[in-house]
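Chemist: coords below, sequence missing:
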């Protein structure tokens, strides 16, 4: 967050006090080496030009770093920039150039400084957390070049090396990594500015030299150190190419409709008050509904409901999670589930999102493309990966998604890989029964149940399909009979029989799972078909009573990584292809978000819907072996993507051939049709407008709020007297052709 500068703070951070703090740091840390390091503060134009020319003339890799007044690139400012490289004599040199200071005098005009540095900063450089620096430099018109990101290098160790793999070092800072490899301390910002202060403008230029220049200095040394330790193969190249794409996604952000957020907050807050009263009445007392302990005491202690599952296999604590509650047969359960779902939406998103927006009402979530051990994206501030897919237009997720809207003059294109992990699982196993569902366009879980129970597809019951679905999903995460019995609410013996039947009817599945586990036991890691490794040291442990649970967990993770990690790799390759294709066409089209297996794009209205969808599907889909971009996918079943288009993320239309921009419903715009007397007897005609477009009626009618719903009707005749709907441009034209007036 940006820290406001007031007179008291300015006095507090005068150079004398900064010097005292630096001296204190020397007493507690091994930072004396900084005094002899080749660190420079450049505060005159002639010297700056000399350093830039010297850097550009050097063929050696160079690192750069930025200092800022805060953490928000569109609101905070650049304070200074550092550049470092190793000279021919083997010694590194680093210089810091101030742009802004509230303590000392900056002698070069910031615009002049940036113009001099621009040619250097746009060459291929080494960074630590490239995205942060990229966004701040983009805000001042500089497109930072990327040679390497040390924060990525540390995460991709060569096989057999212990350092820096995801589990051990995912959150290691630059300072911690430098000390790990060189045994020397670096200054923390807190040493001089105090805890929780991020405004580097409050630092003296001397601190700029000793802190900021050291960051670039350490980054270039770590790059050289990690070159011999990092697996610089395909995955490193993939992640490096992705970094500027993700940085641009973060920088642009997605627009949030404040009114939708406010209305949703009011609605769910009111509903939860009413639900709480209903729950307390049934319980006979008040309690904290959000407390697992208090909820457990009520359900299993006072109400004597049967315990269906525990918080873990080794725990004796009854579970109160969603899956456990759904198994309970009591009227209090349904309102509790609804309350908890509403509360999660309120506390995780609705109450936090307004504070996270920039002045233009855009949300800039931090997207970490290599945040999960599988290679899948993670996100923070807020965690948009927690937004589930919308099951229907009234679900909590759909309500939240409706607040994510297109900028004026643009529409949103949402493209979702359809069952990609199941498709990869079927392809890797090579089982003909599993593959046939995708090859023939049959429901995968239906096909599984049909094969398991030996019944025709049209005779499979909903209960049997659910069993097939549960097993399919569970196998991706290494689920055993115990876990399956908890999911299906059956005995462990019955669950084991179902698994035995599954493996008997799909004979290649179990050998494939066993093979993946054997490989992990031998190598100590799992990897995707593209070579993304997940270190699993527990897989190498000798098997004993004390280690068996750890080994079992590692082997389950090995199976999951092969599937889930491969899906992550395929999605990332698609993102790179899409970025290149969009730039080649010079389209006003931008990737905004990656959530689950979805990509969300902002597309200018000048680009026809059919063309934007065709481009995205071409880059993402792998429908036939001959169309595969990667030889490793030659034997895969089709990997397909489903597209939807709308002016909001939660109010979109599934794409079908022929769908045009005029068919997309407006977002959150009230349409009042006609004078009450003009609407008498027109209800049937109006409804036909929403049905008459061939191939589109089902799509349009499935959009929430889009179907004709009168807000007022005549009590005696039932005729529409006023109509308020969300509608598309085409529908408005048709309504106007009836002689009715449409106001937006």
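Modeler: Nice, thanks for sending it over. These numbers come from a predicted model, not from an experiment.

Chemist: C-alpha only now, for contacts and for neighbours.
Modeler: Fine.

Chemist: all helices for the stretch 201-350 of the chain, in order.
Modeler: 205-207, 213-226, 234-252, 258-283, 292-296, 322-326, 333-345 (DSSP state H, counting those that start in this stretch).

Chemist: Excluding its own residues, what touches the shortest one? List them.
Modeler: By Cα atoms under 8 Å, 6 or more residues apart in numbering, the list of residues contacting helix 205-207 from outside reads 18, 41, 98, 101, 104, 192.

Chemist: mind listing what the last one touches?
Modeler: Residue 192 is in contact with 18, 21-22, 203, 207, counting by Cα under 8 Å, 6+ apart.

Chemist: Among those residues, which one lies nearest to residue 601?
Modeler: residue 203 (40.2 Å; Cα to Cα).

Chemist: Test my guess that that closest one contacts residue 194.
Modeler: No - in this structure residue 203 lies outside contact range of residue 194 using Cα atoms under 8 Å: 10.8 Å.

Chemist: Included below, for side-by-side comparison, is a second structure:
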């Protein structure tokens, strides 16, 4: 940056760039009270807040593209011709966003016939001082010089002249040449075919400029040389299209772009209309006379959850006994303590404590380093003695604690013989209960989204890739603000979420506060115990299976090569295309094409081809075996913990929108149960001598929930009488006595039963049953005629979801449906299918969670040595002493069937065996 004067830099914002990036980068669950999407509005406004806070500029402008064509379309009619139309969900956000920006007092420019880039370029050239351009557009790099720099607030990257060279490999003055050579598919600007960033950089580093490259085009060898020579006639036009105009005749200058007074009344109206609660709260804080009709969730003190500015903070490092005494006193007397741990590993079974973090009020936090071991590390308090002093506080259930993903911290402390108690809140789970549809619930995302604060990232202090440091290697000076910030922002997030969860309470009706308090929070400890117990694996059995799979894969390869008439790479879609679809080879029919126009070799395509052709069938079998080998038979033995001799998965509690749990590292919920090879892998899940595996599985739970929710008399009657529901449905559909139902009729009825609750169309049902579409539609019609309550429930659910924007499980878990009223038919239809299925799948998830909590309560009584070792969808798996089997089976069955009260009985199927497969 230039230092020729001390004036503040001119800040120019590429509003159009951020508009699109925010729309596609932020969750579409951010909506207004009337259901309109607001994610682009949120993203752009947060970016503007960040820029204004960082640079405090006197002169600033937000620049947007104007509607309609520009001079570039006159030069080249196909300019941007391949761009898809702007999504309607983005289009209607533009006008209110513009209104807010103007009402906030920002200078805003929308100039016809040119693009925002050209306006920004002209203003940057004409300003006598430093310029900061905020953009995510690489084209802007051509404007960088000693005065002009780029910042991308969405990626937190800054580029001056050297930054451009480091990022792109060329100087700013070479960017136009660089862009010309590559062309731009998004803007439909032609370049040199097959020339990407690496080739463009190589050529420019060798020849210096596009002119020199063109002058020496004859010297370029090979195919790429032919492409270059073919492109030479069009390169001048491409160069002109990528060049940002810096000589527009504007009726303003950088010096004239000053802020105007904020229009608080208009902002209050806009924030209310769009449901921008945090912004409205801030506005009301500074302008108490503003009155709005927005129904804000009230915290315990009344009012709305206000986001405190994270400006001045007091982050302390505890290195002396006196400091430790002071913080022990604070923790002991605090109403709520925010707690976090810093560790040596993300693997909870191997991780050791490096330091502990505490906060008892926003803005004040402390980091207690205990295990940093780099050269010349400052003196830390004694590890064992300090943990011994803290153990009573950490294990005191009356010292209430909040954290972010405390399941992990609890497990790590157990490695040091400390059981974390008093866990009353978890911000990850608070966020998840409030909006399970949101993609991420990690601390960095939550802080950015809700607190308008960018946290210090682990990579910022530890580096990336192979050279990344573990926390014990990071200097205490760098670790302190990072670690203390974690505790501070966690407390702030809780203060933001808690009032909203309480506001959703509705007397004794199902509500999210009860869901959070009685299901999600108690489940945290249950899952932690299951994870730490782990499951025994027979490594030798898996090794033998790997050998057999390898041999079978080799046989399949030979069969495929023989039938194909040549060898080819089974993992290469391009080579598979050549073999499968070439008329002179296998000549298989093209089912579907890729976006690039090539025949698709996707899984579902191969499955369809496999119905009539042998090679695709063999290839699918080969792929399936390869996946089983790499994911399970080879990998599981490597994951056996050296200390426990068991495999320990991680259950993800805040991922699936419906409330279902997922399993990672390893994924124990995705082992195939229908294939012989999958069942053999389950045979390697074993129990120690004198113990057995007990599997307890809810029978047809989602169909039972459908019967309860719909109240359909036919379904209720069938389940209450204990009938085989699929035979009963077949008898109704086909009009035959129950005892006369044949296998094919039951199979068809089963497909209808499950297909309808998952939103399957008659077309999908026809494909599954291999019948004509008309016949499948007749099955559907007959089903709804026999079970009219189901049809009524589906129609009512769809209509209610369109009205309020969400559906709920029986226990109050909300599943928001931002696309339920979308104009795009595909998005809307998917949301409608989700509206029908989600309450059933979500209620099933809630029920098994309640069952896990109930069973865990019994296990903690200590009357049995039984261990709960896995949860897989609707199934719980236990390790039971052989002499306790009958008693344990009876109690677990009872607790699972009593987990919820439905209008039909919950039924649990149990099985016992020496391994998991045998228990089914």
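Modeler: Here it is on my side, so go on. Only a predicted model underlies this, so the values are computations on that prediction, with no experimental measurement involved.

Chemist: Superposing both, give me the TM-score.
Modeler: Remark: TM-score between the superposed chains equals 0.75 [TM-score structural alignment, normalised by the length of structure 1]; 595 aligned residues with a Cα RMSD of 2.8 Å.

Chemist: if we can go back for a sec, top of the contacts of residue 192 of structure 1 by neighbour count?
Modeler: Taking other Cα atoms under 10 Å as the neighbour criterion, residue 203 ranks highest of those with 24 neighbours.

Chemist: and that one, what pairs with it in structure 2?
Modeler: Using TM-score structural alignment, the partner of residue 203 of structure 1 in structure 2 is residue 474.

Chemist: now swap in residue 590 of structure 1 and tell me
Modeler: By TM-score structural alignment, residue 590 of structure 1 lines up with residue 867.

Chemist: And residue 67 of structure 1, by the same measure?
Modeler: By TM-score structural alignment, residue 67 of structure 1 lines up with residue 342.

Chemist: ranges for the helices of the stretch 601-744 of structure 1?
Modeler: For the stretch 601-744 of structure 1, the helices identified by DSSP H, counting those that start in this stretch occupy 609-620, 676-679, 683-689, 697-701, 729-737, in order along the chain.

Chemist: who touches residue 851 of structure 2 in this structure?
Modeler: Residues near residue 851 of structure 2 by Cα under 8 Å, 6+ apart: 895-896, 898-899.

Chemist: Kindly report the same for residue 436 of structure 2.
Modeler: Residue 436 of structure 2 sits next to 654-659, 814-816 when contact means Cα under 8 Å, 6+ apart.

Chemist: Would you agree residue 469 of structure 1 is in contact with residue 445?
Modeler: Yes - using Cα under 8 Å, residue 469 of structure 1 is in contact with residue 445, at 5.0 Å.

Chemist: Neighbour count for the two, which is higher?
Modeler: residue 445 (22 against 17).

Chemist: And for the closest residue to residue 25 of structure 1 other than its chain neighbours, the neighbour number?
Modeler: Nearest in space to residue 25 of structure 1, with sequence neighbours left out and distances taken as Cα to Cα, 6 or more residues apart in numbering, is residue 191 at 6.3 Å. Residue 191 of structure 1: 18 surrounding residues under other Cα under 10 Å.

Chemist: Same check on residue 11 of structure 1?
Modeler: Here the number of neighbours of residue 11 of structure 1 (other Cα under 10 Å) works out to 12.

Chemist: what lines up against it once you look at structure 2?
Modeler: Alignment note (TM-score structural alignment): residue 11 of structure 1 has no counterpart in structure 2.

Chemist: Could you say which helix or strand holds residue 11 of structure 1?
Modeler: helix 7-12 (DSSP states H and E).

Chemist: Show the subsequent helix or strand relative to that helix.
Modeler: Counting by DSSP H and E, what follows helix 7-12 of structure 1 is helix 15-28.

Chemist: so how far is stretch 236-245 of structure 2 off the chain centroid?
Modeler: Averaging C-alpha positions (Cα atoms, centre = their mean, to the nearest Å) puts stretch 236-245 of structure 2 39 Å from its chain's average.

Chemist: which part of structure 1 lines up with that stretch?
Modeler: Taking TM-score structural alignment, stretch 236-245 of structure 2 hits no residues over in structure 1.

Chemist: And the helices in the stretch 751-900 of structure 2?
Modeler: So, for the stretch 751-900 of structure 2 - with DSSP H, counting those that start in this stretch - the helices run 762-769, 773-786, 788-804, 825-860, 885-897.

Chemist: With residue 126 of structure 2 as the reference, name the closest of these.
Modeler: helix 825-860 (46.2 Å).

Chemist: Can you provide the mean distance from the closest one to its aligned counterpart in structure 1?
Modeler: By mean Cα distance after the TM-score superposition for structure 1, the fitted helix 825-860 of structure 2 averages 0.8 Å away from its aligned residues in structure 1.
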